[in-house]
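1. Sharing a model that was predicted from the sequence below.
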Amino acid sequence: MRLTSHTDYGLRVLMSLAVMNDRLVTIEELADRHRISRNHLMKVAQSLVGHGLVKGVRGRRGGLALAKAPAEIRMGQVVRTLEADVELVACLGDGAATCVFTGICRLTGALRSAMEAFFTELDRLTLADLVANRAGVGQRLALAS
């Protein structure tokens, strides 16, 4: 399984906002710090705002901030929310009818169990866990100490 760049960037934005929680952070600043396209980050930010993970403030002094405390944001839910399709193969989703082995294949159950284990592990982590080393994360973002 490979997460989309949308989800990857969404996780990075959340981590950045968690350590820069003393102020609003602009898309431009995030794009510069992560060396990511501003246009792509705009779409990611819209998604995060739309799902209630981030609040956006418009205007000259606007920017982004977390909408919840980092300890309240579970990584499994973030990935489920941002990923359009988390099914590894068609038979785990709506495409079951396209596989001739549907109903007799043991691989389906194994893959379903693997996905459940993947999300169980992510659900154990909060955003606060990811940025527990605030100094290190801040250093990587080139934040002044």
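-> Sure thing, it's come through.
2. CA atoms for contacts and neighbours, from now on please.
-> Will do.
3. Can you name the helix or strand that residue 44 falls in?
-> helix 38-50 (DSSP states H and E).
4. let's bring in a second model and compare:
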Amino acid sequence: MRLTLYTDYSLRLLTYVALKGDRLTTIQEIAEAYDISHNHLMKVVTELGRAGIIETVRGRGGGLRLARKPEEINIGALARRMEDDGQHVECFQAATNTCRITPSCKLKHKLREALEAYYAVLDGTTLADLVEKPQPLRRLLAIPA
């Protein structure tokens, strides 16, 4: 199983914002810290804002911060939301499935089981777990304590 870059960027952004605590941060600051696209992060911020996970403050001195406590942000739920459609193989999407062996295929059941096990591990993780020992992360990302 593989997360999309969109979900990866979401997790990185949330990690960074959580490390900042109550202090506001900017998309540009996060883009520079990770050396990733500002434009991609804009899309991520829009979706995380819609989900009520982050809040944005407009204007001079604005930025973004968590809208919930890190322990309230479940990584499995986040990954499900951020993944395009959760349909990792063609046969999971009945409307567009063209695979000829679907009616007799046993692999699709194993793939579904594996996907659920994958998400079950993520379901047991919160953003707080990811930033539990913040000093090494803060050092790598050059975030002052």
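-> Yep, it's here. Please read these numbers as outputs of a predicted model, since none were measured by experiment.
5. still on that earlier bit, quick one: the helix holding residue 44 of the first structure to the second structure mean distance?
-> In the superposition with the second structure, the average deviation recorded for helix 38-50 of the first structure is 1.1 Å (mean CA distance after the TM-score superposition for the first structure).
6. how far away is the residue lying farthest from the centre of the second structure from residue 88 of the second structure?
-> Distance from the centre of the second structure peaks at residue 104, with 34.6 Å (CA atoms, centre = their mean). Here residue 104 of the second structure is placed at a distance of 19 Å from residue 88 of the second structure (CA to CA, to the nearest Å).
7. Confirm that residue 91 of the first structure lies within a helix, as I assumed.
-> Yes - using DSSP: H, G, I helix; E, B strand; the rest coil, the assignment for residue 91 of the first structure is a helix.
8. wouldn't it be in contact with residue 99 here?
-> Yes - counting by CA atoms under 8 Å, residue 91 of the first structure does reach residue 99; the two are 6.7 Å apart.
9. need the contact list for the aligned partner of residue 37 of the second structure in the first structure.
-> Using TM-score structural alignment, the partner of residue 37 of the second structure in the first structure is residue 37. For residue 37 of the first structure, the contacting residues are residue 31, by CA atoms under 8 Å, 6 or more residues apart in numbering.
10. quick revisit: same for the helix holding residue 44 of the first structure, what does it pack against?
-> Judged by 3 or more CA pairs under 8 Å, 6 or more residues apart in numbering; DSSP states H and E, the packing partners of helix 38-50 of the first structure are helix 5-19, helix 27-34, strand 54-57.
11. mind checking which of those is nearest residue 113 of the first structure?
-> helix 5-19 (22.0 Å; CA to CA).
12. Can you check which part of the second structure the closest one sits on?
-> On the basis of TM-score structural alignment, helix 5-19 of the first structure is assigned to residues 5-19 in the second structure.
13. distance between that stretch and the chain's centre?
-> 6 Å (CA atoms, centre = their mean, to the nearest Å).
14. Check stretch 51-69 of the second structure too.
-> 16 Å.
15. how about the spatially closest residue to residue 90 of the second structure that is not a sequence neighbour, secondary structure?
-> Spatial nearest neighbour of residue 90 of the second structure, excluding adjacent residues (CA to CA, 6 or more residues apart in numbering): residue 97 at 5.4 Å. Secondary structure, three-state DSSP: residue 97 of the second structure is coil.
16. wait, residue 97 of the second structure sits on residue 89?
-> No - counting by CA under 8 Å, residue 97 of the second structure stays clear of residue 89, with 9.1 Å between them.
17. what sits against residue 106 of the first structure?
-> With CA under 8 Å, 6+ apart, residue 106 of the first structure has no contacts at all.
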